[in-house]
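> With the sequence up front, the predicted model follows.
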Amino acid sequence: MTYLTIALPEAAKAYIDRQISSGHYGTADEFLTALIEREQERQAKQKVNAMLRSTLQKDRTVEATDEWWEQQRQDLKDRLPPQI
């Protein structure tokens, strides 16, 4: 495990504390890890959308079979950075 020291505005720290108090997260670490994971998912979706737009702009027609979708998913997984 790696440790990181960060400085937060008081309002951000208070928000994290409220999330922990409400039971959504057990610790600030869990909250920040979940936040990072959501950001990674958001960026992955952006990449998929960019790839789809690029394909559509090429005016290339493909038959979207189950095998084609599986290959697209695998290609995307291969391009993504490792998850936390």
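Nice, thanks for sending it over.
> rest of the way, CA atoms for contacts and neighbours
Noted.
> where does Ile16 fall, helix, sheet strand or coil?
Assigned with DSSP: H, G, I helix; E, B strand; the rest coil, Ile16 falls in the helix class.
> is it true that it touches Phe31?
Yes. Counting by Cα atoms under 8 Å, Ile16 touches Phe31, with 7.2 Å between them.
> how far does the strand or helix carrying Trp69 sit from the chain's center?
Per DSSP states H and E, Trp69 falls inside helix 66-79. Averaging C-alpha positions (Cα atoms, centre = their mean, to the nearest Å) puts helix 66-79 17 Å from its chain's average.
> also this one, for the comparison:
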Amino acid sequence: MSTLNISLPEAVHQFVEEQVTFGGYDTSSEYIQHLIHQDQERVNKRQLETLLTETLESDELGYMTDEWWQEKRTQILQKLRSEQK
């Protein structure tokens, strides 16, 4: 695991410490990791919605079969994974 040092204003640092204490986190790192994971999920959902909208607006609608959906799902997941790297 990599280390990342950040500087926070005192008020923000205090807020993080309160979230650790009252949010059930063991460390401030765990809390920050949780926030980053939530943001990754938000970004992934937005990207998925965009890709699905583009698909729905394309000419491919006449060809939707179970196999088509499976292929499209695979393509979208591969694209999202490659963008996260």
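Now that the structure is in, tell me what you want to look at. Being a predicted model, the structure only gives us computed values, none of them experimental.
> what sits up against the helix holding Trp69 of the first structure?
Val48 (Cα atoms under 8 Å, 6 or more residues apart in numbering).
> list the buried ones in that helix?
Buried residues in helix 66-79 of the first structure, counting neighbours by 16 or more other Cα atoms under 10 Å, are absent.
> how many neighbours does the aligned residue in the second structure for Arg60 of the first structure have?
Under the alignment (TM-score structural alignment), Arg60 of the first structure pairs with Glu60 of the second structure. Glu60 of the second structure: 10 surrounding residues under other Cα atoms under 10 Å.
> ok, now how distant is Glu60 of the second structure from Trp68 of the second structure?
Glu60 of the second structure is 9 Å from Trp68 of the second structure, where distance means Cα to Cα, to the nearest Å.
> What of Glu54 of the second structure?
15 Å.
> Is Gly26 of the first structure in contact with Ile20, as I believe?
Yes. At 5.6 Å, Gly26 of the first structure and Ile20 qualify as touching, with contact defined as Cα under 8 Å.
> which of the two has more neighbours?
For Gly26 of the first structure versus Ile20, neighbours defined as other Cα under 10 Å are more numerous around Ile20 (16 against 13).
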